[in-house]
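Peer 1: Here is a sequence with its predicted model. Questions after.
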Amino acid sequence: MRVLIVGAGGREHAIAWKISQNEKVEKIFIAPGNAGAELLPKVENVNLSNNIDEYVKFAKENNIDLTFVGSEELLVAGIVDEFHKNGLKIFGPNKQAAILEGSKAYSKDFMKKYGIKTAVYEIFDNAEKAKEFLNNWKDFPVVVKASGLAAGKGVIIAQNLDEAIKAIDDIMIDEKFGNAGSQVVIEEFLDGVEASILSFTDSKIIVPLLSAKDHKKIGENETGLNTGGMGVISPNPYVTDEVFESFKNDIMNPTLKGIKAEGMDFEGVIFFGLMITEKGVYLLEYNMRLGDPETQAVLPLLENDLLELVEYSFDKKLSELNVIWKPLHACCVVGAAKGYPETYRKGDIITGIENASDNELVFIAGAKFENGKFKTNGGRVLNAVAFGETLDEAKKNAYKLLDKIKFDGMYFRKDIGRIK
């Protein structure tokens, strides 16, 4: 098999690492590329632009048997539809289904339509009307979201009216998140603990993977600006059997009902972003691809071959697959460049990656490989992933791995996996 992975981050490195373990795989291409390819056999970077036609052309000319899409922009733009038109096999949602991530406004209306448990909300495409609505809002904090794709950063929790009005100005007037802010969703703030549940679907069934807990804020104790994720643990200790049953009954099953009713037919991933509260389990959002950095913690715990899940999805036989997990905990800590998530440094030499032991993993996110050396080239530079029979052991091992790795200005949170 020849496989093309679309994306560039730590998630794509983790996907390539997992797929490369399949003996049938002869070659893996990553486009537009990830420096982690230097650490893997059979893997090669391909510098393709964000043009879908270019990906189609490459897949045809290089006899690609399967394309696995990691990043969200091209899914929302319709890469799956174009591959299907050209008779190419691709794993991911088509444009119709990808809008569940591409538009928070659409996804909230989908949740309401199919009785999926979610926060009370209103949608606005006019800044003045949004502010007028907020002037009558009594229960702060309130959540203001850019409706479109904003790299995981378009959600603002406003503690008071002034912050909420500023959020509207930032998103809709100043276009801080570009076109993603042409519509906003204003919704009630849910107090609780977040959980991520990645899942595979063949549109006949949804098969949930192991739960995870992301840490999104830049600062310890969940303070400061939102990021793409500063670390993650799996499984999530807050996802008890009772919580999981609530998720299945109130969120997963009605989502499947909605997918069928809307005529969505695809093979791919649904990521459920949940909030576990005293009032129950609520759905915050859908992502229609594997999460980052959740993938980096969840995939190494999967005993099954990843391509097995993909092939069962294409055959519409996911219901027949027994998904097996290693009896371990995983902890992933992100090493970020100084200044992230705002202006950050690039070009610092990274050392110590080669010191990872056999039971430790380093997934490259924002780095390049130049003159035989890894150098920083992004905000979230790398993911240090380690395991343990307990969560505490996994956390200890992840930080021990991170101690081996150095680059100037490296920042990481010291509380990843801390449980209240």
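Peer 2: Ah, there it is.
Peer 1: all contacts plus neighbour counts: C-alpha atoms, from now on.
Peer 2: OK.
Peer 1: which residues of the stretch 1-150 of the chain fall in helices?
Peer 2: 10-19, 52-61, 72-77, 79-85, 95-102, 104-113, 127-135 (DSSP state H, counting those that start in this stretch).
Peer 1: residue contacts, the closest residue to Val56 other than its chain neighbours?
Peer 2: Using CA to CA, 6 or more residues apart in numbering and skipping the chain neighbours, the partner closest in space to Val56 is Phe83 (6.2 Å). Phe83 makes contacts with 56, 89-90, as judged by CA atoms under 8 Å, 6 or more residues apart in numbering.
Peer 1: Just the closest of these to Val184, please.
Peer 2: Ile90 (31.5 Å; CA to CA).
Peer 1: Could you give the number of residues near the closest one?
Peer 2: 27 (other CA atoms under 10 Å).
Peer 1: In addition, the following structure is provided for comparison:
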Amino acid sequence: MKVLVVGGGGREHALCWALSASPVLTRLFCAPGNAGIAAVAECVPIGAEEVPALVDFATREGVGLVVAGPEAPLTLGLADACAAAGIRCFGPTAAAARLEGSKAFMKEVAEAAGVPTARWARFDDPAAARAHLRAAGAPIVVKADGLAAGKGVVVAQTVAEAEDAVAEMMERRVHGAAGATVVIEECLEGPEVSFFALCDGEVALPLAAAQDHKRVGEGDTGPNTGGMGAYSPPPMVTEALREEVMARIVRPVLAEMARRGAPFRGVLFAGLMLTAAGPRLLEFNVRFGDPECQALMVRLRSDLLTAMLAACDGELADFDLRWSEAHSLVVVLAARGYPGAYAKGGVIRGLERAQAVPGVQVFHAGTARRADGALVANGGRVLGVTATGATLREAREAAYRAVDAIEWPEGFCRRDIGARAV
């Protein structure tokens, strides 16, 4: 089967890497891809949000499965357009993708399904939002309703900080139209984890969990980013907790979406806060996380392509997902200045030495090749140095040995990924 992966980041490199090992695969494309993905897939110069062009390409090439990496093409209707062309798409329809595309919609679905989540309110008027903040007090959470590339959430420690977030999102529109509406939530306390489930519209199977490190600075300081590192499995996600999450959160939402006529197929990513009263839903994403996907793919032992096809075809009831007992950890190397302004074009050396570290796989997130063949940085998050080990400590040590083998003066990373768990 021919497969087209949509996207060009570290998540998509990990997906291509896993799919390339499938005995079912005959040819693998990635649009637009990156310099690392080019080693395992044929990169196609089509943007991830160019839905008509993507479907036209898939039709011409006889692609049997389109795999959506990021959320934007799904909210733009990639799965719907593929269905109209008679092509399977691993990912939800635009109607079901609203679980990520609108935080207010997600909260409404969660309430209808009886899912435990934080108290919340939606605002289209900044004055009303400020009045609510003053009445509620801090700490409090302000979220842009729409897609903001993982940067539209502010956990405000003071009312003044929360009011600044409202001004940034609703008045100065730092996230564009995504911040025209905001969701304001109570601030929950506890460890945060990423929980993934494979869904076929009716049946959901738990995937492995991970813990992301969202803030740019060590000790979880500084602004939120798309993710500076992750590890899997988190020790706090026990078998009992996994079943509780499936029973109280994932399956009720799957049933509610089906009741609404928008059955969810693909990966449902639940961001959870493990409070003293039990797990609470923070958000849903409708795709694999980044960098969580990298940590998951190196642990997956089932054939990824077969699993995706089972989700597309409504055949998960009898599917068995197998995982390695190994631990995994990914350290993101980012360009200095990220998540703010950063420079591109810095030459990266030493990847061969990094990949020579036992258990290490380096995934490319934002790289390109110059005409002279040199590998250069071409994004904010640039590399995901991923390692496996018999213990999390072993995986962590291997990942940082590989990081230290890479020469890129313009880059930086957090040095505390997985430190608390170890």
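Peer 2: All right, it came through fine. On a predicted model such as this, the values are computed, not experimentally measured, just so you know.
Peer 1: from the helices of the stretch 1-150 of structure 1, which stretch is densest packed?
Peer 2: Comparing those on average neighbours per residue, with mean count of other CA atoms under 10 Å, the densest one is helix 10-19 at a mean of 25.
Peer 1: Give me the mean distance between that one and structure 2.
Peer 2: In the superposition with structure 2, the average deviation recorded for helix 10-19 of structure 1 is 0.4 Å (mean CA distance after the TM-score superposition for structure 1).
Peer 1: Run through who's touching that helix.
Peer 2: So helix 10-19 of structure 1 is contacted by 5-6, 25, 28, 30, 34, 36-37, 40, 43, 70, 290-293, 295-296, 299-300, 305-307, 363-366, 382-383 (CA under 8 Å, 6+ apart).
Peer 1: ok, back up a step: and the helices of the stretch 1-150 of structure 1 as a markdown table, adding distance to Glu285 of structure 1?
Peer 2: Formatted as a markdown table, the helices of the stretch 1-150 of structure 1 follow (distance: least, CA to CA, whole Å):
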| stretch | distance to Glu285 of structure 1 |
| --- | --- |
| helix 10-19 | 19 |
| helix 52-61 | 26 |
| helix 72-77 | 14 |
| helix 79-85 | 21 |
| helix 95-102 | 8 |
| helix 104-113 | 7 |
| helix 127-135 | 21 |
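Peer 1: Quick one: closest of these to Thr351 of structure 1.
Peer 2: helix 10-19 (17.4 Å).
Peer 1: Where does the equivalent of Gly224 of structure 1 over in structure 2 fall, secondary structure wise?
Peer 2: By TM-score structural alignment, Gly224 of structure 1 lines up with Gly222 in structure 2. According to DSSP states H and E, Gly222 of structure 2 maps onto strand 221-224.
Peer 1: count of neighbours near the match of Gly224 of structure 1?
Peer 2: 12.
Peer 1: Go ahead and confirm Gly228 of structure 1 touches Ala150.
Peer 2: No: counting by CA atoms under 8 Å, Gly228 of structure 1 sits too far from Ala150 to count as a contact (9.7 Å).
Peer 1: related to what we said a few turns ago, which among the helices of the stretch 1-150 of structure 1 is found nearest to Ala394 of structure 1?
Peer 2: Using CA to CA, the helices of the stretch 1-150 of structure 1 put helix 10-19 closest to Ala394 of structure 1, at 17.9 Å.
Peer 1: Centre of the chain to the closest one, how far?
Peer 2: Helix 10-19 of structure 1 has its C-alpha centroid displaced from the chain centroid by 13 Å (CA atoms, centre = their mean, to the nearest Å).
Peer 1: Distance of Leu209 of structure 1 relative to Gly291 of structure 1?
Peer 2: Distance, Leu209 of structure 1 to Gly291 of structure 1, using CA to CA, to the nearest Å: 12 Å.
Peer 1: which residues do these two both contact?
Peer 2: Leu198.
Peer 1: Between the two, which is the more surrounded one?
Peer 2: Taking neighbours as other CA under 10 Å, Leu209 of structure 1 and Gly291 compare with Gly291 leading, 25 against 19.
Peer 1: quick one: contacts for the aligned partner of the more buried one in structure 2?
Peer 2: Using TM-score structural alignment, the partner of Gly291 of structure 1 in structure 2 is Gly289. Neighbour list for Gly289 of structure 2: 11, 269 [criterion: CA under 8 Å, 6+ apart].
Peer 1: Asp214 of structure 1 too?
Peer 2: By CA under 8 Å, 6+ apart, the neighbours of Asp214 of structure 1 are 194-196, 229-233, 293-294.
Peer 1: Just the residues you listed: which are in helices?
Peer 2: Residues of the contacts of Asp214 of structure 1 located in helices (DSSP state H): Glu294.
Peer 1: What is the nearest of the contacts of Asp214 of structure 1 to Leu318 of structure 1?
Peer 2: Distance to Leu318 of structure 1 across the contacts of Asp214 of structure 1 (CA to CA) is lowest for Ser196, with 20.7 Å.
Peer 1: Counterpart of that closest one over in structure 2?
Peer 2: So Ser196 of structure 1 corresponds to Ser194, using TM-score structural alignment.
Peer 1: That match: neighbouring residues, count only.
Peer 2: That count, for Ser194 of structure 2 with other CA under 10 Å as the rule, works out to 26.
Peer 1: and if you look at Ala277 of structure 2?
Peer 2: Ala277 of structure 2: 8 neighbours (other CA under 10 Å).
Peer 1: go on, Pro279 of structure 2?
Peer 2: Neighbour count for Pro279 of structure 2, taken as other CA under 10 Å: 24.
Peer 1: again, but for the one 3 residues further on
Peer 2: Residues lying near Leu282 of structure 2 (other CA under 10 Å) number 21.
Peer 1: what's the answer for the one 3 residues further on, then?
Peer 2: Asn285 of structure 2 has 22 neighbours, counted by other CA under 10 Å.
Peer 1: any idea how far it is from Pro92 of structure 2?
Peer 2: For Asn285 of structure 2 relative to Pro92 of structure 2 (CA to CA), the value is 11 Å.
Peer 1: Ok, Ala162 of structure 2 next?
Peer 2: 33 Å.
Peer 1: Just tell me what the residue nearest to Val56 of structure 1 corresponds to in structure 2.
Peer 2: So, by TM-score structural alignment, Phe83 of structure 1 is matched to Cys82.
Peer 1: what's the mean distance for the helix or strand Ile276 of structure 1 falls within versus structure 2?
Peer 2: Element membership of Ile276 of structure 1, judged by DSSP H and E, is strand 268-277. Strand 268-277 of structure 1 differs from its equivalent in structure 2 by a mean of 0.7 Å after superposition (mean CA distance after the TM-score superposition for structure 1).
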